[in-house]
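Visitor: return atomic coordinates for the entry below.
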Amino acid sequence: MDISIKYNPRLVEKKIYDYWINGNYFSSIPDDRIPYTIIMPPPNITGILHIGHILNNTIQDILIRYARMNGYNSCWIPGTDHASIATEAKIVSLLKEKGLSKEILGRRKFLSFVLEWTKKHKNIIFNQLKRLGCSCDWSRIQFTMNEKLSKSVIRAFIDLYNKGYIYRGDHVVNWDPEAKTTISNEEVLYKEQIGRLYYIRYKIQYEENYVTIATTRPETMFGDTAICIHPNDTRYYNLKGKYAEIPMTNKFIPIIQDSYVDMNFGTGCLKVTPAHDINDKNIADKHQLDIIDIFNDDATLNEKCPSVYRGMDRFDARKKIIEDLKKFGFFVRCEKLKQKIGFSERTFSVIEQKSSLQWFLKMKKLSVPAIESVKNGDIKFHPNELKKSYFQWMNNIKDWNISRQLWWGHRIPVYYYGNGDYDFVVAENFKIALEKAKFKTKNPHIKIWQDKDVLDTWFSSWLLPVSVFNGIIYPKNDEIRYYYPIEDMVTGSDILFFWIARMIISGFFFKKSKPFKKVYFTGIIRDSENNKISKSLNNSPNPIDLIEKYGADAIRMGLILKTSAGKDFHFNEEICLQGSNFSNKIWNAFRLIKSWNIDENENIYESSKIAMLWIKNRFYSVLDSFENFFKEYRFDESLMILYKFIWYDFCSWYLEIVKPNNKIISKIVYFNTIFWFENILKLLHPYMPFISEEIWNIIGKRKKEEALTISSWPKKNIYDNNVLYCFERTTKVISKIRHIRNMVNISYKESLLLYVENKKDNKIYDSIILKLSNLTKIISVSKEPVNISFIPFFLGKDKFYLSINKNSVSRNNIVHLEKKIKYFCNLLSTIRQNLSNDRYLKSVPRELLLKERKKESDTLEKINNLKKNLEYIKKMK
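Guide: This is a model prediction of the structure:
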């Protein structure tokens, strides 16, 4: 087989993925094996994946491939999310470009249009996942709007409603004026901005006096239903029980007292606008105040406001109101104020708090078993520190607003009759609802209509561990009993509350048990300006462009080496280059091995015998560390130890030792090399599946059932630490000799002698030193040799003398050494400057301080060794 000089992932990856699919290696059905199940966090159906999705799915693929090779019945369920707000906003925007709107199309045509659009984008997303190498069971693709999941959502709603957990109520909610829908607290992004605090006079009824209030939102004053002061504020005792007039209206509102008021903010007088502030709503409920909503759904002022302002945008209205307040003498002053403004995560419009009649899910009681399961360790978090945030949120959990004023989504299964607001039945479909309404009203001619709103997107996602196996419709079916609970959830820490917490809650409600055993939280990938990489910000590199340029394995490896559980990191394309270089290193090692010719009669050199003994022990040592890191979900560390093992131990040491000079190698050495290379490929496969499978197939000309992806994971074995110690010491000797050769510029063609004082080492390792250092002989001496030119070096307490030909030493060698000594002296000075700086010592983490102290001692040792070498070289001259 012709093996290309440079590894070309574009020629390999599609071929290998087709090979896996044709072999049906990723499918799963219940059998007698132990299941290992993962559910893909479904990406939104709104375009291409970003680099955060690539990281998340790479980690899932690593876990699923590892489990598959360890004999588990691995089932990775892929899917996409219908993303109500984001998708509808996207489609509305597309329609607008064509001069259309969803109202012009009507609900049925609009939804038909959305479905066509989603089909196209589902395929784009799945193709991207395949390009990445994701070993999903593609026969199990889920879409949160498919028939099975939709039925599950409706059944879940009805079940929760019948048990008293779902209710309809009027609450102050976060309103997105662009999407014209309510959104959850978690979907609001807060940004600190410089605003204005406006001081406005309200006239006291029947008096010529005024009370001054301070507000950031003068446009909401037409929704004021009270002015509130603190009961202990002596400044305003005289106002108790009086009324004040809202400026530019004939409306009077009471002056009330409540300890909620901050006496030190503004004037200490609070305008109470219950429809547009949750805290004001709490005061209103307590004091039985009116609730007046002054905004239309698009945040323009409505008919509750004076006619001059009706239909005006809220921010335009603010400017006009300020002008008028000044004109009529109600304006006092304004001052700058730092404030946090809420923006919609989906449309980036400024959020309004708005009183609205919505559907809510009571969460307090439902959350109790979910709190206990994490507290007692039944569900484990990686990193464990995120449990603190989880408990803070869960212990203060609020009722979940589950309705959205959209057309795209799971329509709420509520059917109204009569006056429409509170006369309704809950049913799975129109036919059942009609029968219920007839029975309830005793009216055979009753007319009903379905609620126009849809359910929050997360209401389908929180059911996934149960609903993907149809466990809500058929609670005891074979699949739910076999696959549930799933093993691992991999997700971003930013949706701990959106999704993870809610899935745990739903698992205990619908299945009376945890939905998964462990959760791995990825950190947030950020761009160069520290912004979170996301679709909405459009600040992610195109993953397919990166795969085209570097290959999927390179992207996977680069991302994993940079990430650790829960920690954010900044994406830089250089990490992909590192992965690409590693792919080429592996490929070149493979090419070298395949270039050898096997001879059954070829002698096995002593150095090769030692190398084979060492690589065996080293492999099992690496496997032990690798597995310990892996089981602790420290994927970056497990990959790093593998990276170093392949790059340095296997390629730089083992292959150099056994490499034949004439390309003819002993059969035993060759197949030993192939055996350990195949085992290395097994460890590498979860991280870099394409190149490992390609080499595996070429090496063994494998049969279909012997694909690497379904091969057996290496079993742990004992290893001899003494062998590892002796070999490591041997490599240090070789490195010292190579360093001296480079320092004095002695050609590797020139054979040298090495003298060892009181040699106690096992001489069997001498064969490796002789070969890789190009020495003629290693001679044991009792003291420093005389009548020869040499450069000494130490290894611990042992002393070595490398013979040097005087004629090979030049003035340039001395200058070179002097420059190196000067460089390290300057470095040592900088290090010591830092270590003598009290401010530095107090500010840096302990780990960094220890590294600096180690750096100091290492640099000092280098300087001393260089100075000694310089003395010897000067003597030769």
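Visitor: alpha carbons only for contacts and neighbour counts from here, please
Guide: Will do.
Visitor: residue 607 sits in which helix or strand?
Guide: Under the criterion of DSSP states H and E, residue 607 resides in helix 606-631.
Visitor: check which helices and strands that helix sits against.
Guide: helix 635-644, helix 655-658, helix 667-684, helix 721-744, helix 766-773 (3 or more CA pairs under 8 Å, 6 or more residues apart in numbering; DSSP states H and E).
Visitor: let me know the angle separating the next helix or strand after the last one from helix 766-773.
Guide: So the one you mean is helix 766-773. Once the chain leaves helix 766-773, the next helix or strand it forms, by DSSP H and E, is strand 775-781. Strand 775-781 and helix 766-773 are oriented at 130 degrees to each other (axes from the mean of the first three to the mean of the last three CA atoms, to 10 degrees).
Visitor: what sits up against the helix or strand that strand 775-781 is followed by?
Guide: The helix or strand immediately downstream of strand 775-781 is strand 790-795, counting by DSSP H and E. Strand 790-795 is contacted by residues 732-733, 736, 740, 799-805, 865, 869, 872-873 when judged by CA atoms under 8 Å, 6 or more residues apart in numbering.
Visitor: now, these that are in strands?
Guide: 799, 800, 801, 802, 803 (DSSP state E).
Visitor: now do the contacts for the first one.
Guide: Neighbour list for residue 799: 756, 757, 792, 793 [criterion: CA under 8 Å, 6+ apart].
Visitor: other residues contacting the helix or strand harbouring the first one?
Guide: Okay, so that is residue 756. Per DSSP H and E, residue 756 falls inside strand 752-757. Identification of contacts with strand 752-757 by CA under 8 Å, 6+ apart yields 774-785, 798-804.
Visitor: quick one: buried ones out of the residues you listed?
Guide: Among the contacts of strand 752-757, those buried by neighbour count (16 or more other CA atoms under 10 Å) are 774, 775, 778, 799, 800, 801, 802, 803, 804.
Visitor: between which two of the residues you listed is the distance greatest?
Guide: The largest separation in these, counting by CA to CA, is between 774 and 799 at 19.3 Å.
Visitor: which residues in the stretch 451-600 of the chain form strands?
Guide: 454-455, 486-492, 516-522, 525-526, 569-570, 597-599 (DSSP state E, counting those that start in this stretch).
Visitor: a markdown table for those, including mean neighbour count?
Guide: Formatted as a markdown table, the strands of the stretch 451-600 of the chain follow (neighbours: other CA atoms under 10 Å):
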| stretch | mean neighbour count |
| --- | --- |
| strand 454-455 | 22 |
| strand 486-492 | 22 |
| strand 516-522 | 21 |
| strand 525-526 | 22 |
| strand 569-570 | 17 |
| strand 597-599 | 15 |
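Visitor: output these as JSON lines; include the columns distance to residue 40.
Guide: Formatted as JSON lines, the strands of the stretch 451-600 of the chain follow (distance: least, CA to CA, whole Å):
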{"stretch": "strand 454-455", "distance to residue 40": "21"}
{"stretch": "strand 486-492", "distance to residue 40": "8"}
{"stretch": "strand 516-522", "distance to residue 40": "12"}
{"stretch": "strand 525-526", "distance to residue 40": "18"}
{"stretch": "strand 569-570", "distance to residue 40": "22"}
{"stretch": "strand 597-599", "distance to residue 40": "47"}
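Visitor: before we compare anything, build this one as well:
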Amino acid sequence: MTEIEKIYNPQAMEQRWYRHWEAKAYFAPSGTGAPYSIMLPPPNVTGSLHMGHGFGFTLIDVLIRYHRMCGMNTLWQTGTDHAGIATQMVVERKLNLEGKTRHDLGRDAFVEKIWEWKNESGGNISRQLRRLGASMDWSRERFTMDEGLSHAVREVFIRLYEEGLIYRGKRLVNWDPVLLTAISDLEVVNQEEDGSLWHIRYPLVDAKEYLVVATTRPETLLGDVAVAVHPDDERYRHFIGRQVHLPLADKTIPVIADTYVDPLFGTGCVKITPAHDFNDHAVGARHHLEPVNIFTPTAHMNENVPDIYQGLDRFKAREQIVRDLETQGLLEKIEKHKLKVPRGDRSNAVIEPYLTYQWYVKSKVLAEPAIRAVENGDVKFVPENWNKTYYQWMHNIEDWCISRQLWWGHRIPVWYDEDGEAYVGHDEGDARKRNNLEADIPLRQDEDVLDTWFSAALWPFSSLGWPAQTNDLKTFFPTNVLVTGFDIIFFWVARMIMMSLKFTGQVPFREVYITGLIRDSEGHKMSKSKGNVLDPIDLIDGISLDELVNKRTYGLMQPAMAQKIEKATRKEFPDGIPGHGTDALRFTFCSVASYTREIRFDTNRLGGYRNFCNKLWNASRYVMMNTEGQDTGLGGAPMTLSLPDRWIISRLQHVIRDAHEQMKQYRFDLYAQTLYDFTWNEFCDWYLELSKPILTSSGSTPDMLRGTRHTLANVLESILRLLHPITPFITEEIWQRLKHLTGRQGETIMLETYPQYHHSLLDEEAAKQIEWLKSVIIAIRTIRSEMNIAPGKLLRVLLRKGSQTDRVNYDGHRHLLFTLAKIERCDWIPDHEAPPQSATAFVGELEIFIPMAGFINKEEEAARLNREIARLEKDLSLIQNKLQNPQFVDKAPAEVVTKERSRQNEIEIALKKLRGQLEQVMAF
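Guide: Alright, predicted model coming up:
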């Protein structure tokens, strides 16, 4: 046994314990008990641990550790996502620094370079997850480009294609003209920016009149195929069906009527450009108008515009078009206008709606069973209100664009012959075999890769070995719960449900716990551009102010923001960020994990939970100093449990019961608060203090000493097991030093049994007596504090009136009361006898007086009494208002009304006593 150190130092223990756990394979499924499994939402292989990861992954680890301790066969399946765009960008930038591009290498060599980078540098987030204490089974770590997962991806594509649920079509997509690929809605960031609204004249063909169209994108007018007005707009009804000249182009276009037009926006006339606007595309389809694409993939003007604009960048073309409109008298006016500009989250380029050939999944067919799965309760959202979001998206689902114009990713498993006929297969040989193609028929593979969300949709079952029917798949699928944010309910959650039902016939998980999104302390989204990002590792290890400033300002897209960010950072963290340790960070994450949509993360809370860990450490030192080498009842010797022993054991049962219920409901915040309150307030602040008089009294028998030592060690050991899912490191460190005092023989706390509730250990009578004792002690301590009486000064106390219970409790627990309240002498005085000049407190009917002779401060005592009188008068006023309200008296339950009337009577009695005491003080 090693003596526990005086100072709690998390950095000295955390990484050491994690290496030990991993080396011992404690994270692997036990092979016994009911299965419990969670899939890690696979972070990008390029990524670093951010606050959203730290938050969500901590909650998963709490669930995993809890269920592991509950005896379940627990698997946390881990892995990383190949992150098509992000990874390709990382390696391309490295090549650019060498003066090369991917095209210099060619596709195969470039992909080899990415694999090299992945093997050398792609494990950063895995290392950070270990720092977070994530107890995932690393021996099963998967990567979405592993051969097994790649096989599953191809198998799904082939099956869907052969069923006619995957097709290639020309449709409008979000196009990144820098990355030269389609991207998903989730990868588009809509930023409010300053812009303009150009009012352009479209001359009528058959009259010397014109319609004025307001647009934020004048360069797209060369792709216009119509001008639309609302059919009920009286201003324009007579123009419907007529033709207008398209400005700067030698063509005419019709005026059409469509309810899409908002008569109140701009001029009430809208230019329709189906090839470059999603809403316009829908209007064009309704009116059978042929889209005209005017952009190249790099967003330069193409051959479908007049010669003078061809080859111009879209924004250079805008400048030229505006000048030409003005020259020709077709520009009516320009207004300043705030607008949402769609930008790619990776490139920051303005995204273009762009008409291209892409691969699509027919989603409505897959969505129907996925909707039913939630409707009939096969999948449950927690909180339940997220059902509505899920249904809204699923009932309005569009076909899913699954192709990306990248080199890194799962390449589309389609080959074409010289006539453009498509054939699917796992490889070229398989495609030939499936379609009986001769070896001399030339084939070329599709150049595109699959959207990373496609492989992510298969993650719950592909990571377990599907399409092979592995033991892991049979044991751990469906998984128990998915923990994720609400922002990807559609992009990921829904697609996993669709794909799992389609290919396994089962839902991928039984519950979906939706977390809020972590914001900064002001409620703002954390982002590099705002300079408010926090790195969880910095909160664990600490970071100097200069290092933090450098981290927040390095590589900004807008360098002008650096000065503003530096100033804000120096103001918020003048001394940098101190290291708090992983356990304190995990506790903080749990404490804020409520059902709310957005969660503000205040670093000041970290200090509070660091203090909690320190409090637990010091309490453990006290317990071990008073039990080490002593008889704690392990040998079966008789023991007597004192009132404090019986009380803390009883309270422990309530906490255990509440902890299990809160975990069942995913109320991590209540779970954390319950354990915090019990550990800090009841065990450390009260029980340890109550144990001291027993351990130091000459009147304590060996049985009593044995009972208290037994309780100290065993309740602390139970607390450690209760806390372990939240704070794994400190609990393991203390438990290893304590376990021999409680008879525990296990190798690690993480494989011990989670405390179980025992109704037989409840002791409500002990609870009542301790509450009485605490109330009297608090009343005396309050007077001592408010009257500035030295903490160590022994007091003379007088008691008056009170009930028979008060006298029984006083007689039974006199020694505890005297010790904790630091009483020198206590006397009961007759009910009719006036006490000497005293500070006064009341506990129910019991009156407590502390004579002030020798150290009373008349003004301070009067002020204290006036504060107490004001507080009670306010409470009384609230109660009287309730009781004077007929609606409350008539509609509230009878017991509630009775309780309010009883409380009113108690306050009136107390006020009378306090006012009398105030008169006495003032007369002193």
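Visitor: now the longest strand seen in the first structure on the second structure. Mean distance?
Guide: Ranked by residue count under DSSP E, the longest strand found in the first structure is strand 188-204. Comparison of strand 188-204 of the first structure with the second structure after fitting gives an average deviation of 2.7 Å (mean CA distance after the TM-score superposition for the first structure).
Visitor: how about the contacts made by the closest residue to residue 766 of the first structure other than its chain neighbours?
Guide: Once flanking residues are discounted, residue 766 of the first structure sits nearest to residue 778: 7.3 Å by CA to CA, 6 or more residues apart in numbering. By CA under 8 Å, 6+ apart, residue 778 of the first structure lies in contact with 753, 754, 755, 756, 766, 770.
Visitor: thinking again about what came up before, now do the helix holding residue 607 of the first structure: distance to the chain's middle.
Guide: 32 Å (CA atoms, centre = their mean, to the nearest Å).
Visitor: that older thread, which of the contacts of residue 778 of the first structure lies closest to residue 69 of the first structure?
Guide: Closest approach to residue 69 of the first structure among these (CA to CA): residue 766, at 39.4 Å.
Visitor: neighbours of the closest one, just the number please.
Guide: 16 (other CA atoms under 10 Å).
Visitor: re the thing from before, now render the helices and strands packed on helix 606-631 of the first structure as a markdown table, adding distance to residue 211 of the first structure.
Guide: Listed next are these as a markdown table, based on distance: least, CA to CA, whole Å:
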| stretch | distance to residue 211 of the first structure |
| --- | --- |
| helix 635-644 | 63 |
| helix 655-658 | 88 |
| helix 667-684 | 74 |
| helix 721-744 | 83 |
| helix 766-773 | 91 |
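Visitor: compare those and give me the one nearest residue 855 of the first structure.
Guide: That would be helix 721-744 among these, by CA to CA, at 19.0 Å.
Visitor: mean shift of the closest one relative to the second structure?
Guide: Mean for helix 721-744 of the first structure is 1.7 Å (mean CA distance after the TM-score superposition for the first structure).
Visitor: that helix maps to which residues in the second structure?
Guide: Taken onto the second structure by TM-score structural alignment, helix 721-744 of the first structure occupies residues 764-787 there.
Visitor: how far away from the center of its chain is that stretch?
Guide: 40 Å.
Visitor: tell me which residues in that stretch are buried?
Guide: 766-767, 769-770, 772-774, 776-781, 783-784, 787.
Visitor: also stretch 32-39 of the first structure?
Guide: Using 16+ other CA under 10 Å as the test for burial, stretch 32-39 of the first structure gives 35, 36, 37, 38, 39.
Visitor: wait, residue 174 of the second structure touches residue 351, no?
Guide: Yes - counting by CA atoms under 8 Å, residue 351 is a contact partner of residue 174 of the second structure at 6.2 Å.
Visitor: correct me if wrong: residue 318 of the first structure contacts residue 215.
Guide: No - with contact defined as CA under 8 Å, residue 318 of the first structure does not count as touching residue 215 (11.6 Å).
Visitor: leaving out sequence neighbours, find the closest residue to residue 483 of the second structure.
Guide: Spatial nearest neighbour of residue 483 of the second structure, excluding adjacent residues (CA to CA, 6+ apart): residue 513 at 4.9 Å.
Visitor: how much space separates that neighbour from residue 674 of the second structure?
Guide: 21 Å (CA to CA, to the nearest Å).
Visitor: residues contacting the residue nearest to residue 857 of the second structure when sequence neighbours are not counted?
Guide: Nearest non-adjacent residue to residue 857 of the second structure, counting by CA to CA, 6+ apart: residue 787, 7.2 Å away. Residues near residue 787 of the second structure by CA under 8 Å, 6+ apart: 856, 857, 860, 861.
Visitor: in strands, which of the residues you listed appear?
Guide: Using DSSP E, no member of these falls within strands.
Visitor: of those residues, select the buried ones using a ChimeraX command.
Guide: The ChimeraX command for the buried members of the contacts of residue 787 of the second structure (criterion: 16+ other CA under 10 Å) is given here:
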select :856,861
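Visitor: so can I have JSON lines of the contacts of residue 787 of the second structure showing distance to residue 719 of the second structure?
Guide: Below are those laid out as JSON lines (distance: CA to CA, whole Å):
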{"residue": "856", "distance to residue 719 of the second structure": "43"}
{"residue": "857", "distance to residue 719 of the second structure": "44"}
{"residue": "860", "distance to residue 719 of the second structure": "42"}
{"residue": "861", "distance to residue 719 of the second structure": "41"}
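Visitor: among the contacts of residue 787 of the second structure, which pair sits farthest apart?
Guide: Put simply, by CA to CA the two of the contacts of residue 787 of the second structure set farthest apart are 856 and 860, 8.3 Å from each other.
Visitor: list the contacts of the nearest residue in space to residue 251 of the second structure that is not next to it in sequence.
Guide: Of all residues not flanking residue 251 of the second structure in the chain, residue 245 sits nearest, at 6.2 Å (CA to CA, 6+ apart). With contacts defined as CA under 8 Å, 6+ apart, residue 245 of the second structure is in contact with 202, 203, 204, 205, 251, 252, 253.
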